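*Asks:* here are the coordinates; sequence isn't available:
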C-alpha cells in the first residue's frame, strides 16, 4: 500500500521541475538585448490621398467661385492646393517640381486670404463670400471630379503623386522680409526670366531676371503664328506698307525679350504687341511672306517668377524644391505658415 504523503511530495517535485527547467534555459540570454522579434504587419490598401494624420493646412477652407456653374464651393486648403497643382502643372513632372508648385500655390492663397484681397472676383460672387475664382485670373483649380475626367485611367497614380507633393510642403510658404511673396510663375522661358518691372509696374526685389537654360527642352520653347498683314496692321494700329523692314526693335529687356518696337515713330512695348497679337511670349521676331506675317516666338508666358519647365529641368538634374524656389525667387525664405493659417481661421 502506497502512502499518500510521499506521493504528494513526488508530484509536487515533478511540477516544480517542469517550471524551473525552461526558466534555467532562458537565463543565459536574459542580459542580452533582443535582436529580433516575431512581428506582424498587416498592410491596408489606402484609397488615393487617404491619410489619418491631419496636416497644417487642415483647418483652413477656401471659398472658390466655380465660374462655369456660378456657384461657391468651400474647399479645404489641402484639397484646394491639390486641385491647383493638378490644373497648373503636369502630374508627369518630377516630384520636386510639383512640390515647388505646391509652395507657390499655398503662398498665393495664404497671402490673398490674410490681406482679404478679393480683386478679380465678380461682385455677385463676392456677395456670396467667394475669396478666389478657379480661372487664370487667380489660380486655375480642378475639383476631384474634374481631375478624374482629365486623367482617366491615370487618376490614381497622378492624384497620389500630387497629394504627396502638397503634403511634403504642408504649412510652408515663401516669404520676403517676413511677408508672403507674390509667387508668380509661368510655363516656359526663353532661357531667362524677366524682371517684374519689365512686364508690370513696380520693381519687386525677389522677382529678378535669372538664367533658365533647362527650358530649351520644353515642347513650348519655340512656336510660330501666321497673321495676315491686314490683321497685323489693324491689331497694332500701324501701317507696314510694302517695305522690307516691319518695325525696328529699339530696346530689349534684361531677360532678352523685346522691350520696344518703333513703327516709323509709333513705339509699342513688347508686352503690348504680345497681348494685341495674342503671342505666346514677348521674345518674338517676324518676317513677311506674301500677304502674311510669320511670327516666331521663344518661350511661353509672361516670364516673371518661376518657370515650370525650368523647375522640372532643375529637378531632373537632382535639385530639390528648396533649390528651385531659391533660384527663381531671389532673397526669399521658406517659412512656416502655421501662425498665418491660425490667423486666417480666427478671422472667420
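*Replies:* Thanks, I have it. Worth saying up front: this structure is predicted, and the values here are computed from it rather than measured.

*Asks:* C-alpha from now on. contacts and neighbour counts both.
*Replies:* Will do.

*Asks:* Run through the helices of the protein in chain order.
*Replies:* 4-26, 77-88, 95-114, 123-127, 144-151, 155-168, 229-236, 270-277, 308-316, 321-328, 338-347 (DSSP state H).

*Asks:* Okay, one more to line up with it:
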C-alpha cells in the first residue's frame, strides 16, 4: 500500500472486456449492465479455472508470468500478511487484495508496468510471491502454511468490496498509530466515503508500532533541499515544529524555518515509518519517533488480526475499516462466453 493512488478515483467509467469483439460490461447498481466504450486490452479467462488471468511482472527476474486471479490473490496474501495471523484476518486480506486487482483490471490502465503485464509484484501495486519462493521461505512449514493460505482464499473466493455497487480502492497497510486516516488528509485528493478515520487500538501490539530514527542535521537538510540558514531563528520559536494534526492523529503540517511541509512530505523524504511523528533536536542531530507503519488509510493488517483474535469474522473486519461497503461476487459480472487464452 507507495503508489500513484488517486488518478482514477472520481468520475472514471468502470469496464471489463469480455469478448473478442471487445464488448464491455459496466458495473451498475442493482446488477444492470450497459455497453461502454471499448479499450485495447482484453481480460481473458483461464480455460480451467474459469476466472480472469492476471499477468504479473516479476521485478527481480524481469519477466512476466500469467496466473489465474485466485492464485494471484493467494500469492499476494502470502507476501502482504504474516502467515501466523488469524484465519479471519487472512480472509479479510484476501478480500481486500482481490478487490484491488479486480478494480485495476476493470480500469484497464497498465501504463505503469512493462508491456504485457497488468501489475507488478512490488508494493507499487501489491507485493506477490510465487510458490517456488514460498517453498524456499517456509521450508518444512510449507504444506501447513499453504493449506492455511489456500483456505483463506478459497473461503472468500470471488468476494470483492463494493460501495454503491462498484469495487472500491481497497487500500491497506501494516500498523496504525491507534487510528486509521481519512484518505483525503493523506493523499490530498477527493474524500472517499468508505476510507474514513476509525479507531484501531489493536495495533499497539504490533512490533512495528513505534520506532526511533536519528538523522544528522546535514543529511536532514539535504533530503528536504533546505539550506542551513533555516535553523537560525530570532523570535524565540523552535526552527522546526509540528503546526497541525489530522483527524487520524498524524502530522498534517510541519514548519521548518519559514517553510511549511505536509506530514506526508516529511515521511516520504526521510523514509519514516509513519506520518505520526515527533521530532527532537539534539545539537547537530534530529531524533524522530514514529507511531505506526504505513500510510494509515484503509485496513490495518495488525488491527485486522487483533479483531480476529477477539472473534470477529472477515466480513466484520472489512465493514469496520471500509465504511458503508458491501461484499459482492465479482464473477457475476464475468460473461462466460469470454475469449479464453487457449483460443489464441
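*Replies:* Yep, that arrived. Just so you know, these numbers come straight off a predicted model, no measurement behind them.

*Asks:* that older thread, make TSV out of the helices of structure 1 and add distance to residue 58 of structure 1.
*Replies:* Below are those laid out as TSV (distance: least, C-alpha to C-alpha, whole Å):
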stretch	distance to residue 58 of structure 1
helix 4-26	51
helix 77-88	7
helix 95-114	13
helix 123-127	24
helix 144-151	17
helix 155-168	11
helix 229-236	48
helix 270-277	39
helix 308-316	27
helix 321-328	22
helix 338-347	10
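
*Asks:* Nearest to residue 198 of structure 1, out of those helices?
*Replies:* helix 270-277 (8.6 Å; C-alpha to C-alpha).

*Asks:* show me what contacts the aligned partner of residue 287 of structure 2 in structure 1?
*Replies:* Residue pairing (TM-score structural alignment): residue 287 of structure 2 is matched to residue 294 of structure 1. Counting by C-alpha atoms under 8 Å, 6 or more residues apart in numbering, residue 294 of structure 1 makes contact with 224-227, 286-288.

*Asks:* are any of those residues buried, and which?
*Replies:* Neighbour counting over those (16 or more other C-alpha atoms under 10 Å) leaves 286, 288 as the buried ones.

*Asks:* Give me the subset of the contacts of residue 294 of structure 1 that lies in strands.
*Replies:* Residues of the contacts of residue 294 of structure 1 located in strands (DSSP state E): 224-227, 286-288.

*Asks:* The residue mapped onto residue 85 of structure 1 from structure 2 and residue 98 of structure 2, how far apart?
*Replies:* The equivalent of residue 85 of structure 1 in structure 2 is residue 77 (alignment by TM-score structural alignment). Going from residue 77 of structure 2 to residue 98 of structure 2 by C-alpha to C-alpha, to the nearest Å gives 9 Å.

*Asks:* Residue 90 of structure 2 too?
*Replies:* 12 Å.

*Asks:* what's the answer for residue 73 of structure 2, then?
*Replies:* 6 Å.

*Asks:* quick one: the strands in the stretch 151-300 of structure 2?
*Replies:* Taking DSSP state E, counting those that start in this stretch, the strands of the stretch 151-300 of structure 2 run over residues 159-163, 166-167, 172-173, 210-216, 240-245, 251-256, 259-262, 277-282, 285-291, 299-300.

*Asks:* What range does the second one cover in structure 1?
*Replies:* In the comparison with structure 1, strand 166-167 of structure 2 aligns to the range 179-180 (TM-score structural alignment).

*Asks:* average distance between the matching stretch and structure 2?
*Replies:* If you overlay the two and look at stretch 179-180 of structure 1, the average distance to its match in structure 2 is 0.6 Å (mean C-alpha distance after the TM-score superposition for structure 1).

*Asks:* chain center to that stretch: distance?
*Replies:* Stretch 179-180 of structure 1 has its C-alpha centroid displaced from the chain centroid by 17 Å (C-alpha atoms, centre = their mean, to the nearest Å).

*Asks:* do stretch 121-130 of structure 1 as well
*Replies:* 26 Å.

*Asks:* Which positions in that stretch come out as buried?
*Replies:* 121, 125-126, 129-130.

*Asks:* looking at structure 2, which of the contacts of residue 294 of structure 1 still make contact?
*Replies:* On the basis of both residues aligned by TM-score structural alignment, their matches' C-alpha atoms under 8 Å, what survives of the contacts of residue 294 of structure 1 in structure 2 is 224-227, 286-288.

*Asks:* looking at it, residue 309 of structure 1 is touching residue 190, isn't it?
*Replies:* No. If you go by C-alpha atoms under 8 Å, residue 309 of structure 1 and residue 190 don't touch, sitting 11.0 Å apart.

*Asks:* got any residues that touch both of the two?
*Replies:* Common neighbours of residue 309 of structure 1 and residue 190 (criterion: C-alpha under 8 Å, 6+ apart): residue 215.

*Asks:* check contacts around the aligned residue in structure 1 for residue 275 of structure 2.
*Replies:* Per TM-score structural alignment, the equivalent position to residue 275 of structure 2 in structure 1 is residue 282. Neighbour list for residue 282 of structure 1: 257-258, 270-271, 273-274, 297, 302 [criterion: C-alpha under 8 Å, 6+ apart].

*Asks:* mind redoing it with 7 Å?
*Replies:* 257-258, 270-271, 274 (C-alpha atoms under 7 Å, 6 or more residues apart in numbering).

*Asks:* Please identify the helix or strand for residue 16 of structure 2.
*Replies:* Using DSSP states H and E, residue 16 of structure 2 maps to strand 15-17.

*Asks:* List the buried residues for that strand?
*Replies:* Within strand 15-17 of structure 2, the residues that count as buried by 16+ other C-alpha under 10 Å are 15-17.

*Asks:* go on, stretch 71-83 of structure 2?
*Replies:* 71-81, 83.

*Asks:* Out of those, which is nearest to residue 186 of structure 2?
*Replies:* residue 80 (21.3 Å).

*Asks:* The closest one contacts residue 123, correct?
*Replies:* No. With contact defined as C-alpha atoms under 7 Å, residue 80 of structure 2 does not count as touching residue 123 (8.8 Å).

*Asks:* just to revisit the earlier point, residue 148 of structure 2: which of the buried residues of strand 15-17 of structure 2 is nearest?
*Replies:* So of the buried residues of strand 15-17 of structure 2, ranked by how close each gets to residue 148 of structure 2 (C-alpha to C-alpha), first place is residue 16, at 31.2 Å.

*Asks:* so how many other residues sit close to residue 133 of structure 2?
*Replies:* 12 (other C-alpha atoms under 10 Å).
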